[in-house]
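Asker: Got a predicted model here, sequence first, then my questions.
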Amino acid sequence: MKRILVTGGAGFIGSHLCERLLAAGNEVLCVDNFYTGVRRNVTHLLDNSNFELLRHDVTFPLFVEVDEIYNLACPASPIHYQYDPVQTTKTSVHGAINMLGLAKRRKAKIFQASTSEVYGDPTVHPQPEEYWGNVNPIGYRSCYDEGKRCAETLFFDYRRQHNLRIKVARIFNTYGPRMHPNDGRVVSNFIVQALKGEPITLYGEGHQTRSFCYVDDLVEGFIRFMGTDDEITGPINLGNPGEFTIRQLAEMVVDLTGSKSAIEYRPLPQDDPQQRQPNIAKAKELLGWEPKIVLRDGLTRTIAYFDELLKENVPV
């Protein structure tokens, strides 16, 4: 039995990871400051004697005894990370420093949830891990993009300087149950608007593309990555290479919900990437991993989750 720390563990992806680690027989310490994570995501785990929930902000040091660390703590949607951009950068950078310091002290293996945002608005398509990106360092998204890029730098410097066992994953668009209903992400936005019969807001002409990975597939990639030899450090792209335009996504959501919602066009936000698609050749080769759940099936499960929230009158 391992004692595993998951920062951001009450968040969308973190809560699914906690479930998976507990199911494998581990002790899990879930840490979250509940800025975007919600207690509802992990309430069903509180009766498990191997699960512990701690309110803590990773920008402050944490002194606990653990064998492995998954560092997922950071707001990941533009609405949330742009609300307090200074704190977003601090969470990525100071949080990485504090978790790396803990891993160094405990000689623990540590996983960093990085992001496809390190590629910015890419000029290479699809994006391989060797691509250095096209990032605006002073724009509205920079607090997240550059914060995550700096965190990757710290992880590899700790590896080179202290021989720390690191795993760095670059996560592409992920969706599924427990997404924050007000996070401004395209999947949750479209589903909530469709279920409420509100206009579906499409930014630009809807020709920009994204690749959507169901959360269960992503967590499987995390587990496989952490189980690899110490020499396999990443960064490794984790995402679904299936590419869809935002308009195609909107039309699919309308179809699956049976909604009468019309599509409403709005100006494209600054630095919004025109294309985003992972090259997952490394994940296939090194992890034996690729997504299994097609977008239509994953959306059906996600719609059912949001429909239940609306029936329970949870604010969305």
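Answerer: Yep, that arrived.
Asker: CA only for contacts and neighbour counts going forward, please
Answerer: Noted.
Asker: ok, which stretches of the chain are strands?
Answerer: 3-7, 27-32, 51-55, 68-71, 109-115, 166-171, 174-175, 200-203, 209-211, 213-214, 236-238, 243-245, 263-266 (DSSP state E).
Asker: Let me know how buried Q82 is, in neighbour terms.
Answerer: 18 (other Cα atoms under 10 Å).
Asker: my guess is it meets S142, correct?
Answerer: No - if you go by Cα atoms under 8 Å, Q82 and S142 don't touch, sitting 9.1 Å apart.
Asker: OK, contacts around V219?
Answerer: I13, H16, L17, R20 (Cα atoms under 8 Å, 6 or more residues apart in numbering).
Asker: okay, now the one to match up with it:
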Amino acid sequence: VLISSMDSDSEPEEGGNEGIDEEEESEFEEEDGESSSSAYSSEDESAHLLHRNILFLCEEGQLRIARRRFDSLVGDDDKIRREVFQTGPDGNAALHEILMGGTRDRNARTLVEQILDRSRRWPLPRHAMLTARPPSHGRTALHWAAWENSNLSILRSLVRGNPEALLLRDKKSKGGRTPSEIYEHYFIDESRADEVSDANREKFAFLRNAARRWTGQRLRNGIYAAAIYHFRKRGLTPFDPKDRKTAGVKPRPWFVLSVLGYLLQRETQPLLFHILVFVGKDAKVRYTATKKRKRKASQR
């Protein structure tokens, strides 16, 4: 249950082509027709590829043809659903494949936006796609978008679809980083601060601030869910010491839950939500690497 939206008026405004200056953008637009059709140039082979699924075309880097394939399926919800959410042996969907290859190409950007927009029709498979962490890197779609410096509108869509990804880390062998840490590592070099673009700083600020907000939000969600479970589903009595033992909750958390449970039972939801706003305001997630115990010389 989401108590409040991740979006706020204080978030940076959406940008058009963050991280790409005008000269680079014009260069990409000129090369757009060729950049995603390297191996298959003839019309016959292109026509043949139009019958292949979107995932295969994205794996092969044929994004122009993949986009045409997507457009041709717009009227067939069953086919487009099957191809958008299809995954390969490595667990990657078409969305992952595009983000891994980068979205500087206009076909790539447009196809990502189309997939994110159309997939809203099917919440459950969409959620599965955005929360998936294929084993090769342990990264969600948001991690890949941060890694390849997607534009701000794509980052926003991915955060709205799966805010929990803001706090998840990729595989330890790949750095063990959250999306904001990935972005900072590759695109925010403070030793060369003059070379960091304003657009990149804006995107980094968005990821960092969104992670901070979600840390408190997930705590509030958990507390609210616990209050619902204990005082509505189980029907326990707020502040009752016997029910506290029944619930298996320590005294201080029980007091907080009892306040919320009392408000739930009195049907005063607005006041309950007002109190929850102050819960978890300064919550933080600290990551400490577990140290492996060294073997003694005699045990080697």
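Answerer: Looks like it came in fine. Just so it is clear, the model here is predicted, and its values are computed rather than measured.
Asker: Please state their TM-score.
Answerer: The TM-score (TM-score structural alignment, normalised by the length of the second structure) is 0.30; 143 aligned residues with a Cα RMSD of 6.2 Å.
Asker: quick revisit: among the contacts of V219 of the first structure, which two are most distant?
Answerer: I13 and R20 (10.8 Å; Cα to Cα).
Asker: Those two: who's more crowded?
Answerer: Using other Cα under 10 Å as the criterion, I13 of the first structure and R20 rank with I13 on top: 23 against 16.
Asker: Please name the nearest non-neighbouring residue to the more buried one.
Answerer: Nearest residue to I13 of the first structure, sequence neighbours excluded (Cα to Cα, 6 or more residues apart in numbering): V215, at 6.6 Å.
Asker: For that neighbour, which residues are in contact?
Answerer: Taking Cα under 8 Å, 6+ apart as the test, what V215 of the first structure contacts is I13, H16, T174, Y175, G176.
Asker: Hmm, F190 and the fourth one touching each other?
Answerer: No - the criterion here is Cα under 8 Å, and Y175 of the first structure misses it with F190 at 11.9 Å.
Asker: shouldn't L111 of the second structure be in contact with R67?
Answerer: Yes - here L111 of the second structure reaches R67: they are 5.9 Å apart, a contact under Cα under 8 Å.
Asker: and among the strands of the first structure, the most buried is which?
Answerer: Mean neighbours per residue, mean count of other Cα atoms under 10 Å, is largest over the strands of the first structure for strand 236-238, with a mean of 28.
Asker: what's that strand packed up against?
Answerer: strand 166-171 (3 or more Cα pairs under 8 Å, 6 or more residues apart in numbering; DSSP states H and E).
Asker: Mind giving me the packing neighbours of the strand it packs on?
Answerer: strand 109-115, helix 142-162, helix 215-226, strand 236-238.
Asker: now the ones you listed as JSON lines including distance to I263 of the first structure?
Answerer: Below are those laid out as JSON lines (distance: least, Cα to Cα, whole Å):
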{"stretch": "strand 109-115", "distance to I263 of the first structure": "29"}
{"stretch": "helix 142-162", "distance to I263 of the first structure": "29"}
{"stretch": "helix 215-226", "distance to I263 of the first structure": "27"}
{"stretch": "strand 236-238", "distance to I263 of the first structure": "30"}
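Asker: Ok, which of the ones you listed comes nearest T300 of the first structure?
Answerer: helix 215-226 (13.2 Å).
Asker: How about the contacts made by Y186 of the second structure?
Answerer: Here Y186 of the second structure is in contact with W147 (Cα under 8 Å, 6+ apart).
Asker: Could you point out the helix or strand that follows the helix or strand containing it?
Answerer: In the assignment (DSSP states H and E), Y186 of the second structure maps to helix 179-187. Per DSSP H and E, helix 179-187 of the second structure leads on to helix 198-228 as the next helix or strand towards the C-terminus.
Asker: May I see the buried residues of that next one?
Answerer: 199-221, 223-224, 226-228 (16 or more other Cα atoms under 10 Å).
Asker: For the helix or strand that that helix is followed by, buried residues please.
Answerer: Once helix 198-228 of the second structure ends, the next helix or strand along the chain (criterion: DSSP H and E) is helix 241-247. Using 16+ other Cα under 10 Å as the test for burial, helix 241-247 of the second structure gives D243, R244.
Asker: Which elements pack onto helix 241-247 of the second structure?
Answerer: Using 3+ Cα pairs under 8 Å, 6+ apart, no helix or strand is in contact with helix 241-247 of the second structure.
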